[in-house]
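Chemist: have a look at this prediction, sequence included:
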Amino acid sequence: MPIDPEKLAKLQKSKPTKVGGKRVKAKKTTKGGELDDSKIQAAMQKFNPITLSDVAEANFFKDDGKVLHFNRVGVQAASANNTYAVYGFPQEKNIAEMLPGVLTQLGAENLDMLTKLAQAYQANPQAAAELAAQAGASQEPVDEDIPELVDGDNFDDNVD
């Protein structure tokens, strides 16, 4: 096949042509936590779960001394299948931050962690005092006494 040198030079000087057309960009999809919850709920529906409405909060204790704390929690239970699902947004907290209220929830497996924490507070009395102050601040005294009447005020006069 003979090639004309003039046409070849003209083609080489012109713009390069693209073969295959314009590139199609792939859409990036982000997986959110809500998507995962919906998949779990769909899988749980196979077991006919019961929604437990009396659960106010949930705490999951980790081996490293951290606690996954669910403040507003949704719990579904399928006890026949030994399957439980906990829904919500957890906050990862240190066990020392939650200590006064979480002591009743600690089991025998957390005894090791509790002794280490007690030793740390014995070594640092200032930290123990701060923890006690936090516990005292969270438990404010509740005034349940009947208030005294002020002279000259009559409740019956204000009632229509």
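Modeler: Arrived safely, thanks for sending.
Chemist: could you use CA atoms for every contact and neighbour count after this?
Modeler: Fine.
Chemist: the closest residue to P49 other than its chain neighbours: neighbour count?
Modeler: Among residues not flanking P49 along the chain, A78 sits closest, at 4.5 Å (C-alpha to C-alpha, 6 or more residues apart in numbering). The tally of other residues near A78 (other C-alpha atoms under 10 Å) stands at 17.
Chemist: check A129 too.
Modeler: A129 has 12 neighbours, counted by other C-alpha under 10 Å.
Chemist: try the one 3 residues further on
Modeler: Here the number of neighbours of A132 (other C-alpha under 10 Å) works out to 13.
Chemist: here's the one I want to compare it with:
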Amino acid sequence: MNPEKLAQLQAAARTGGKGTPRRKIVKKPTSTAADDHKLVGVVQKHKVQTIPHVVEANLFRDDQHVVHFKAPKVQLSVKDHVVMLQGRSATKQITECFPEILPQLGPENMDVIRQIAAMYQRQMGAAAGDAKPQAAAPREEGIPELVGDFENVPDVE
């Protein structure tokens, strides 16, 4: 067949014309019911127990980040070695939440602790170099002066 004639036929072929309704795309809402159903099945399979009153949970990643859960729902199965955390999470740098997570860091994170300590020392040294030296530190007004000798106190019976 002639390619020119074929192109004319293709241009003339129309699936709709004036007055034909346009097709509307109907988006079906995605339901998380199927995911919830699967989750319930896994929970029942492993017989997890809920651990109450968990204030926070931190997951330490290898790239110096912490996944922080505030007030998560924690479920645990000791037999199957399964821990489930449910709740909103936030990924933070380990330096952002360092003082709060210091007791949670173990010996495997000792090099991270040293790096953070060195960084804080550099920052404090830079801040001390920028600050103007003062002649004497001002005394806080809320603390009274010590009066008397407290070493030679008579025994009271």
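Modeler: On my side now, so go ahead. Here the structure is a predicted model, which means the values were calculated and not measured.
Chemist: could I get the TM-score for this pair?
Modeler: Once superposed, the chains reach a TM-score of 0.58 (TM-score structural alignment, normalised by the length of structure 2), with 116 aligned residues with a C-alpha RMSD of 3.7 Å.
Chemist: quick one, what contacts the residue nearest to P49 of structure 1?
Modeler: Neighbouring residues of A78 of structure 1 by C-alpha atoms under 8 Å, 6 or more residues apart in numbering: F47, N48, P49, I50, Y84.
Chemist: map it across to structure 2 for me.
Modeler: Applying TM-score structural alignment, one finds that A78 of structure 1 aligns to S77 in structure 2.
Chemist: how about the nearest residue to the residue sitting nearest the centre point of structure 1, chain neighbours excluded?
Modeler: Centroid-nearest residue in structure 1: P90, 1.5 Å away (criterion: C-alpha atoms, centre = their mean). Distances taken as C-alpha to C-alpha, 6+ apart place F70 nearest to P90 of structure 1, at 4.6 Å, with adjacent residues excluded.
Chemist: would you check that the one you found makes contact with F61?
Modeler: No - contact criterion C-alpha atoms under 8 Å: F70 of structure 1 and F61 do not qualify, at 11.5 Å.
Chemist: which stretches in structure 1 count as strands?
Modeler: 50-52, 58-61, 66-70, 74-78, 83-87, 90-94 (DSSP state E).
Chemist: what's the residue lying closest to L85 of structure 2 once chain neighbours are set aside in contact with, if anything?
Modeler: Distances taken as C-alpha to C-alpha, 6+ apart place V74 nearest to L85 of structure 2, at 4.9 Å, with adjacent residues excluded. Residues near V74 of structure 2 by C-alpha under 8 Å, 6+ apart: T50, I51, P52, V54, V83, M84, L85, Q86.
Chemist: repeat that for 7 Å
Modeler: By C-alpha atoms under 7 Å, 6 or more residues apart in numbering, the contact set of V74 of structure 2 is T50, I51, M84, L85, Q86.
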